[in-house]
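Asker: Give me a 3D structure for the following:
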Amino acid sequence: MNRNFALKLITPLALALGCGAAKAESPADYPTRPVRIVVGYQAGGPTDVVARLVAKQLQSTLGQPFVVDNRPGAGSNIASDQVASAKPDGYTLLFAAAPIASNGFVYKNLKWNVKTSFEPISQIMSAPAILAVSPTLPVQNLAELIALAKKQPGKLSFASTGNGGTQHLAGEMLKQQAGINLIHVPYKGASSVITDLVAGNVSMAFMTSISAMQYFKSGQVRPIAVASPKRLAVLPNVPTMAEAGLAGFDVDSWSGLFAPAGTPKPIIEKLQQAAIKAAGAQELRDNLLPQGAVLVGNTATEFKAYIDKDVDHMSKVFKTVKVTLD
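Answerer: Next comes the predicted model:
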């Protein structure tokens, strides 16, 4: 075959294939293949539970599988690092919780920055932290807990789902404001915390209602105070920390969806719309509202403003509360 003639045949075909490939990867057509949602916590924990509910809704709305990939460890930093360095094409997302806003104050050698390494998509929910004690601990309220801790300095322990996270911060705040000495015991996820709390291997923990409500209601774990301005409707007999004697003790746990920085705006907008729809889905309402969660579903712009405000708040908190890596 004449070489010039062959080139004339091949070139249009190559161009056509190239245009087809470009069209397949166009942000307007997103998603065209499965999407991975990385979660920095154990399967079965509160963040994982919400992530899986959201993934199911995103799949229904956008027509492609959204697969949850659990990467626990290092205070959720392993997951954040993976997504921060991922290709910004919308096929690797992060479902993160509140510690993403505080880890920068605890871990000094992070490869990512919450304000610059990610594109916020939408905050899905929030829930206050609840101080709960092991049923083996002979206390019924916060005053009795503080009295016991002062009587046995350095003997009681508090669990968390990782160094520098919301639960760790809340425990350090309790130590400082109550003037007590507690041992911090970090775990990789909420399920491990609950197991040891029920067994009496740790004395107490600040928990989210999502992970612990069934244990509260069964009596396996005893909630003694809610770290929010108001009592929870689902736990009407549990006082706030202020009512129990520690004013201004508000600790909120939240979760939301992120993409790597540089992800095309049309993809962010499409994910934002789907995430907002997910936050309002009946399945999420049925599963999360009875557990004390507040469903949010805000825009990417609103979520970014919320994160910026949370980071600024954390910078002030860490000036007064000492959190060190164990």
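
Asker: contacts and neighbour counts: CA atoms only from here.
Answerer: Fine.

Asker: got a list of contacts for stretch 242-256?
Answerer: Here stretch 242-256 makes contact (CA atoms under 8 Å, 6 or more residues apart in numbering) with 47, 95-98, 120-129, 141-143, 166, 170, 177-178, 208, 225, 227-229, 241.

Asker: With stretch 208-224 instead?
Answerer: Contacts of stretch 208-224 (CA under 8 Å, 6+ apart): 45-46, 127-135, 140-142, 190-191, 194, 197-198, 238-239, 253, 288, 291-293.

Asker: any idea where the strands of the chain begin and end?
Answerer: All strands of the chain, identified by DSSP state E, fall at 35-39, 66-70, 92-97, 118-133, 157-160, 183-186, 204-208, 222-226, 252-260, 294-295.

Asker: In ChimeraX, select just the buried ones from the contacts of stretch 208-224.
Answerer: Those of those that count as buried under 16 or more other CA atoms under 10 Å are selected in ChimeraX with:
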select :45,46,127,128,129,130,131,132,133,134,135,141,142,190,191,194,197,198,238,239,253,288,291,292,293
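
Asker: picking that back up, mind putting the strands of the chain in TSV, distance to residue 81 included?
Answerer: Listed next are these as TSV, based on distance: least, CA to CA, whole Å:
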stretch	distance to residue 81
strand 35-39	10
strand 66-70	13
strand 92-97	10
strand 118-133	10
strand 157-160	21
strand 183-186	20
strand 204-208	25
strand 222-226	32
strand 252-260	10
strand 294-295	27
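
Asker: One more, please, to line up against the first structure:
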Amino acid sequence: MKITMPVPTGIILALGMLASLCTTNGFSQEYPSKHIRIVVGSAAGGSTDTLARVLASNLSNALSKQVIVENRTGGSTSIAIQNVVSSVPDGHTLILLVSSSAALSAMGTKLPYDLERDLTFISQLATTPFVLVVNPSVPFYNVAGLVSYARANPGKLTYGSVGIGSIIHLAGELFSEIGNVKLLHVPYKGGSESTLALVGGQIDMNFTTTVEVLPLAKAGKLRILGVTGKSRLESLPSVPTLNESGLAGYDLYAWYGLAAPAGIPAAITARLNAEIVKIANANEFKKLLLGHGLEIRTGTPEEFASLIQFEIKRNSGLIKRSKMRAE
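Answerer: A predicted model of the protein is given here:
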């Protein structure tokens, strides 16, 4: 006669939890099972693309799998983001997000994704403040002089950006708001076009990165007046921040960070975060990024998610107050 002994409920639950744990650990240990792609929303050769390729090389060594960079341009990074959010959430598709991605989400434009809902944020990677630069023909050698002139001549001073709603456009609007001035915004198709217009005298001022303007400033083709971040730059110790120059509370910078589709396993998120933090804080990586005007700033997935939330909220308010409209 076959006798069936009842199994206590506690044992069943314990076995279930153990099986779940083993499955999770097994999945995490198998990762990555194929090559990884990092999607970039800008063209090859730019600063974002360069950062992605340096990161890909280091991540490939750390994970012992090929990591490739895939450029998907257009839509102010929205095309790249949409490609990633529609990918399988298995950790094999990542995206190098930039500050313009949050600026775009703040515009109120109808997008095929929700940045906060549809991505898993892994870690912030690097930041860089912008610098306020002017054409040498403009008779200002400090921010105070520029603000004084702008207040006396509303709408006369012009600045360029890579498009309406871009982070550079927001930098100009924040300057106008805090400085109580009115500047004329001139959108261009790209950062290099905007810089050429500044050098050529078609616009008076601009907000851009140090990497792009330092050689031009050293050649006397541009003049640097201020830094948009909270602190002065190591590479430009004599250049004051805008906050120091009378624009109290001005703090705006570009940032870069790694994300993946929403729903990737927590173990994979944790592993990628650990690898990114380790890679980014290695001395060689730090020196390389410093050479491109970037400072390392890593953190937890939660900290990166909080940054995105803060940026969208702040930018949304600025966009509404300035009555900015999408193209």
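
Asker: what's the TM-score here?
Answerer: For this chain pair, the superposition-based TM-score is 0.82 by TM-score structural alignment, normalised by the length of the first structure; 303 aligned residues with a CA RMSD of 2.7 Å.

Asker: hmm, back to that, of the strands of the first structure, flag the one that's most buried.
Answerer: Of all those, strand 204-208 carries the top mean neighbour count, a mean of 29, counting by mean count of other CA atoms under 10 Å.

Asker: so how far is residue 84 of the first structure from residue 253 of the first structure?
Answerer: 22 Å (CA to CA, to the nearest Å).

Asker: same question but for residue 130 of the first structure, I mixed them up
Answerer: 31 Å.

Asker: go on, residue 58 of the first structure?
Answerer: Counting by CA to CA, the gap from residue 58 of the first structure to residue 84 of the first structure is 21 Å.

Asker: Likewise for residue 166 of the first structure?
Answerer: On the measure of CA to CA, residue 166 of the first structure and residue 84 of the first structure end up 21 Å apart.

Asker: now residue 129 of the first structure
Answerer: For residue 129 of the first structure, the distance to residue 84 of the first structure - CA to CA - is 27 Å.

Asker: Identify the residues contacting the closest residue to residue 131 of the second structure other than its chain neighbours.
Answerer: Nearest residue to residue 131 of the second structure, sequence neighbours excluded (CA to CA, 6 or more residues apart in numbering): residue 227, at 4.5 Å. Counting by CA under 8 Å, 6+ apart, residue 227 of the second structure makes contact with 129-132, 233, 239-242.

Asker: Quick check: of those residues, which lies closest to residue 326 of the second structure?
Answerer: residue 130 (22.7 Å; CA to CA).

Asker: so that closest one touches residue 231, yeah?
Answerer: No. Using CA atoms under 8 Å, residue 130 of the second structure makes no contact with residue 231, being 11.4 Å away.

Asker: Out of the strands of the first structure, flag the one nearest residue 276 of the first structure.
Answerer: Of the strands of the first structure, nearest to residue 276 of the first structure by CA to CA is strand 118-133, at 6.9 Å.

Asker: got the angle for the closest one vs strand 92-97?
Answerer: If you take axes from the mean of the first three to the mean of the last three CA atoms, to 10 degrees, strand 118-133 of the first structure sits at 30 degrees to strand 92-97.

Asker: Of residue 166 and residue 84 of the first structure, give the one with the bigger neighbour count.
Answerer: residue 166 (28 against 24; other CA atoms under 10 Å).

Asker: end-to-end on stretch 78-93 of the first structure?
Answerer: Start-to-end, stretch 78-93 of the first structure (CA to CA) is 13 Å.

Asker: what's the answer for stretch 61-70 of the second structure, then?
Answerer: 18 Å.

Asker: Can you tell me what sits against that stretch?
Answerer: Against stretch 61-70 of the second structure from outside (CA under 8 Å, 6+ apart): 32, 34-40, 49, 52-53, 56-57, 59-60, 275.

Asker: Give me the mean distance between stretch 308-316 of the second structure and the first structure.
Answerer: Here stretch 308-316 of the second structure, set against the first structure after superposition, deviates by a mean of 3.0 Å using mean CA distance after the TM-score superposition for the first structure.

Asker: How far away from the center of its chain is that stretch?
Answerer: 13 Å (CA atoms, centre = their mean, to the nearest Å).

Asker: Using neighbour counts, pick out the buried residues of that stretch.
Answerer: Applying 16+ other CA under 10 Å to stretch 308-316 of the second structure flags 308, 311-312, 315-316 as buried.

Asker: Noted, bye for now.
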